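Undergrad: Sequence unavailable; structure follows:
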């Protein structure tokens, strides 16, 4: 028997009832994100992030300037989980699509991550994650950095 589960990407994933009831929450979240990533298809259609940038979908913005937007993830994987995105996609659907013309925005995204980490009080450390492609668990094809902190991270990741 399967039950639908809404993922952070807004897509519906399907997990078995056994997995939903028996697995720890962290495993359930990972499984649903993996399913969302495997089901995601890059397209020219607006992504959920485009809709957040255009204020069509509400978000909790923690930082914004003319080129970058940072907002809280609706399905946090750590006490602090913020997504940092470029406001203009410019073909940058994932890090594997980066070209020389993207140098400035890539640097700006990383610098913004540092500023937001300071703002969030993460002086003891944090992790930055960029998922790329289906096997990298990317479910939204608009480059984004996950800023995770507020707890001890483990290694290896993934």
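TA: Yep, it's here. Since the model is a prediction, treat every value here as computed from it, not as a measurement. Numbering: from 1, shown residues only.

Undergrad: can we go C-alpha only for contacts and neighbour counts from here?
TA: Noted.

Undergrad: quick check: longest helix of this protein.
TA: For the chain, the longest helix by residue count, based on DSSP state H, is helix 103-119.

Undergrad: how about whichever helix or strand comes after it: buried residues?
TA: The helix or strand immediately downstream of helix 103-119 is strand 126-129, counting by DSSP states H and E. Residues of strand 126-129 classed as buried by neighbour count (16 or more other Cα atoms under 10 Å): 126, 127, 128.

Undergrad: same for strand 126-129, what does it pack against?
TA: Judged by 3 or more Cα pairs under 8 Å, 6 or more residues apart in numbering; DSSP states H and E, the packing partners of strand 126-129 are strand 145-149.

Undergrad: which strands and helices sit next to the helix or strand residue 63 falls within?
TA: Per DSSP H and E: residue 63 is located in strand 61-64. For strand 61-64, the packing partners by 3+ Cα pairs under 8 Å, 6+ apart come out as strand 68-72.

Undergrad: next, the one to line up against it:
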């Protein structure tokens, strides 16, 4: 869809730190992560809400989310992950996306009010993306 930043990333027209590019979806680093290694998983097709995702696409899409959850843990040595999705309210980009956030005990994340951080530079972001991508295998 024209003007959608996530569609631009999927199409390769907008730069992103891609972790996975598969028929069921694309995963890339959030540019304003809750914690470094925070990944967004999006369907290739422009949809706004989970309700719009065709039933036939659910297994493949959520299998990718499941694999990313494990890869974030393994690739980053995280204690676990937080997996979440907003539909419309608090959805900063109106394209269906699932957050996969690395967690560690005592990381300070409480409730749904999260501080955001930034990567020091593109090299640091690429390193996080590469570690997660390597753990997908």
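TA: In hand now; what should we look at? All values derive from a computational prediction rather than experimental measurement.

Undergrad: Return the residues in contact with the spatially most central residue of the second structure.
TA: For the second structure, the residue nearest the mean C-alpha position is residue 40 (1.3 Å; Cα atoms, centre = their mean). Going by Cα atoms under 8 Å, 6 or more residues apart in numbering, residue 40 of the second structure touches 27, 28, 29, 30, 97, 98, 99, 100.

Undergrad: go on, residue 88 of the first structure?
TA: Residue 88 of the first structure touches residue 67, counting by Cα under 8 Å, 6+ apart.

Undergrad: Give me the secondary structure label for it.
TA: Three-state call for residue 88 of the first structure (DSSP: H, G, I helix; E, B strand; the rest coil): coil.

Undergrad: Now do the same for residue 59 of the second structure: its match in the first structure.
TA: Mapped onto the first structure by TM-score structural alignment, residue 59 of the second structure lines up with residue 107.

Undergrad: Please tell me how far that match sits from residue 20 of the first structure.
TA: The spacing between residue 107 of the first structure and residue 20 of the first structure, counted by Cα to Cα, to the nearest Å, is 40 Å.

Undergrad: more crowded one of the two?
TA: Applying other Cα atoms under 10 Å to residue 107 of the first structure and residue 20 shows that residue 20 carries more neighbours, namely 19 against 11.

Undergrad: Could you pull up the residues touching that one?
TA: Per Cα under 8 Å, 6+ apart, neighbours of residue 20 of the first structure: residue 28.

Undergrad: Residue 149 of the first structure versus that one, what's the distance?
TA: With Cα to Cα as the criterion, residue 20 of the first structure and residue 149 of the first structure are 26 Å apart.

Undergrad: just to revisit the earlier point, could you give me the buried positions within the longest helix of the first structure?
TA: Quick answer for helix 103-119 of the first structure (16+ other Cα under 10 Å): 105, 106, 108, 109, 112, 113, 114, 116, 117.

Undergrad: ok, and what's touching it?
TA: Taking Cα under 8 Å, 6+ apart as the rule, helix 103-119 of the first structure contacts 62-63, 67-68, 70, 84-86, 123, 126, 128, 145, 147.

Undergrad: That helix vs the second structure, average distance?
TA: Superposing on the second structure and averaging over aligned pairs (mean Cα distance after the TM-score superposition for the first structure), helix 103-119 of the first structure comes out at 2.0 Å.
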